[in-house]
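Undergrad: I'd like to go over a predicted model; first the sequence, then the structure.
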Amino acid sequence: MKEKDIFKLNGFVGVFIVLLLLAAMAYFFISFTGSLVISDLIIAIVVALLLLIVLTGFTIIQPNQAKVFTLFGNYLGVIKKEGFWFTFPFTSRTNVSLKVINFNSDKLKVNDLEGNPIEIAAVVVYKVVDTAKAVFDVEYYKEFVHTQSETGLRHIASQYPYDNFNNDYEISLRQHSDEVGDELTKDLQKRLTVAGVEVLEARIMHLAYSSEIASSMLQRQQAKAVLAARKVIVDGAVSMVKSAIEQLSSEQIVELDEEKKAQMVNNLMVALVSDKGSQPIINTGTIY
């Protein structure tokens, strides 16, 4: 089913036609009362019936609203432009909103790429662009959008890991929300095209580990943070020890053989890397 425009006239043209019919009906009815000619009465009745038929052809379209018209089961077309219009009489009319609709999905419990149970929810922004598909190709397009959005969200969540701990993946749900949102938008657009819907945006609004593994995953994140901090400390300590040895040697403050250098490196690394305060030991020399 493809969307098409229905034949329509400005509503005030229809009003003019109604006034002509009223004038004709009044003329023939007055003529009948004066001459009692039965043909004048029949014409007056026919004009009155025609007037009632014409009155059913008026419709009003609000801004960002469309009306789909059918006549005895046949699709005639749609009017999207706001205003006062006159079209085919006796038509059935279905209102379709063209406004942008914001839909928040429920929190879904799914497994990510690594099999970890997570909770995820998304916000989907969409609007109807093909009223014929929205009305005739699916049953209740809003419910269809909700169901397909949850299905698409489950599919996308299973394609990526929650987090990229070991840099094994290019994209993760937590670190690459924009990329995941773009993929979700593309996936939903494929699913919702049949309903005449355009997906404007889809973004993850809630992401968390499920309660049964949240504690263990938090410990994992904390351990990763500690390791990262330790690496920074060690890298800094190595740089400081190297600088200290080079400065002592270049300025000839003290002569160090390889054994003393190793001992100095060991002492400095322990002092710099240890998370506890170090206590200096003063070497006073050998006592005999």
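TA: Received the coordinates, thanks. This structure is a prediction, so every number in the text was calculated from the model and none was measured.

Undergrad: From now on I want contacts and neighbour counts done on CA atoms only, so please keep to that.
TA: OK.

Undergrad: so Val273 sits right up against Val234, yeah?
TA: Yes: under the criterion of CA atoms under 8 Å, Val273 makes contact with Val234 at 6.4 Å.

Undergrad: Run through who's touching the helix or strand containing Leu20.
TA: For Leu20, the element it lies in under DSSP states H and E is helix 11-35. Here helix 11-35 makes contact (CA atoms under 8 Å, 6 or more residues apart in numbering) with 37-38, 40-41, 43-45, 47-48, 50-51, 54-55, 58-59, 84-86.

Undergrad: What of stretch 96-103?
TA: 64-68, 123-129, 131, 146.

Undergrad: here's the one I want to compare it with:
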Amino acid sequence: MNAEKPHHPASGYAILVLLLLLIMAGGTCVYYISPEVMVPFALVFIFLCKGFKIVNPNESRVLTLFGEYKGTIKQNGFFWVNPFFASKDISLRARNLDTNPIKVNDKLGNPIMIGVVLVWRVEETFKAAFEVDNFELFVKVQSESAMRKLAGAYPYDNFEDESEISLRGSSQEVNDELERELMERLAIAGIHVLEARISYLAYAQEIASAMLQRQQATAIVAARAKIVEGAVGMVDMALAQLNDKRLVTFDEERKAAMVSNLMVVLCSDRAVSPVVNTGTLHP
């Protein structure tokens, strides 16, 4: 038997009433027969009391009889089971695992620091109790292993190809992949993954400064490209409106000079100093 099965125990209250009646019967025998008669009654009472079990909400008890799995009690309440049963408590509550950031290499070989937050709970008590030695330690070790595999499958950032999935830029896709990986790894221990996501992501200290400069340079290039694109549109609009309203007639040389001046003004990262020409453009 390698799967969980429910166990339906007897009501603890009903058995408690029977034991109280047993004690009363023992007391009656002591009164009418002999005090020695009370000894077997007391021994039976103590032995049967070992069968009482209390199961709190979102907890369970795994029952075995001389090494044989007999079932799991998942309903909460006061119960009585065979006193020979050995029981093990397993919590069914949701738990958090916040791993410490570890140093790994991404797809491009860059050292990075990565940490994850995992929300999980026990779903199959048989697997949690008997398929692994310590299911809590198993969750921790497998989470770290999944982090290393995930980091090695994707680059930290996609500088060259924006469509490529990256750890920093594609958080939803990466978190979904992490959750699927952990569900496959932890299924052997009967663990259900409720949520898994990256909680910490950064370049390792030895390359953080250099990669920050690279990110800044990429951002500056992207900003400059946007500025140039806007400036070209503004220059084109200015020339078109001047031509439509026939305010000034430009030859090709003057158009080139005006375009050059406007591009310098619009693309400059500093405030320009206007120069007012009060004379003619040509001698």
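TA: Done, it's in. Bear in mind that the values here come from a model prediction, so they are computed numbers and not experimental data.

Undergrad: Could you get me the TM-score between them?
TA: Their TM-score after superposition, calculated using TM-score structural alignment, normalised by the length of the second structure, is reported as 0.92; 280 aligned residues with a CA RMSD of 2.0 Å.

Undergrad: quick revisit: what about the contacts of helix 11-35 of the first structure, which are in helices?
TA: Ile38, Asp40, Leu41, Ile43, Ala44, Ile45, Val47, Ala48, Leu50, Leu51, Val54, Leu55 (DSSP state H).

Undergrad: Translate Asn261 of the second structure into the numbering of the first structure.
TA: Mapped onto the first structure by TM-score structural alignment, Asn261 of the second structure lines up with Asn267.

Undergrad: which parts of the helix or strand harbouring its match are buried?
TA: Of the helices and strands defined by DSSP H and E, Asn267 of the first structure is found in helix 258-273. By neighbour count on 16 or more other CA atoms under 10 Å, the buried set for helix 258-273 of the first structure is Met264, Val265, Leu268, Met269, Ala271, Leu272, Val273.

Undergrad: just stretch 83-99 of the first structure next, same as before
TA: Across stretch 83-99 of the first structure, burial judged by 16+ other CA under 10 Å covers Trp85, Phe86, Thr87, Phe88, Thr91, Ser92, Val96, Ser97, Leu98.

Undergrad: Nearest to Asp163 of the first structure among those residues?
TA: Leu98 (38.3 Å; CA to CA).

Undergrad: check the fit of the helix holding Asn267 of the first structure onto the second structure and give the mean distance.
TA: Superposed on the second structure, helix 258-273 of the first structure shows a mean distance to its aligned partners of 1.7 Å (mean CA distance after the TM-score superposition for the first structure).

Undergrad: in the first structure, which spans are strands?
TA: 9-10, 58-61, 65-71, 74-79, 83-86, 92-97, 101-104, 108-111, 117-128, 197-209 (DSSP state E).

Undergrad: Between these, which one is closest to Asp257 of the first structure.
TA: Nearest of those to Asp257 of the first structure, taken as CA to CA: strand 197-209 at 55.3 Å.

Undergrad: still on that earlier bit, next, format the strands of the first structure as a markdown table and append distance to Leu20 of the first structure.
TA: Output for the strands of the first structure, formatted as a markdown table (distance: least, CA to CA, whole Å):
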| stretch | distance to Leu20 of the first structure |
| --- | --- |
| strand 9-10 | 16 |
| strand 58-61 | 16 |
| strand 65-71 | 26 |
| strand 74-79 | 26 |
| strand 83-86 | 15 |
| strand 92-97 | 26 |
| strand 101-104 | 44 |
| strand 108-111 | 63 |
| strand 117-128 | 39 |
| strand 197-209 | 43 |
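
Undergrad: Between those strands, which one is closest to Ser172 of the first structure.
TA: Checking the strands of the first structure against Ser172 of the first structure by CA to CA gives strand 197-209 as the closest, at 11.6 Å.
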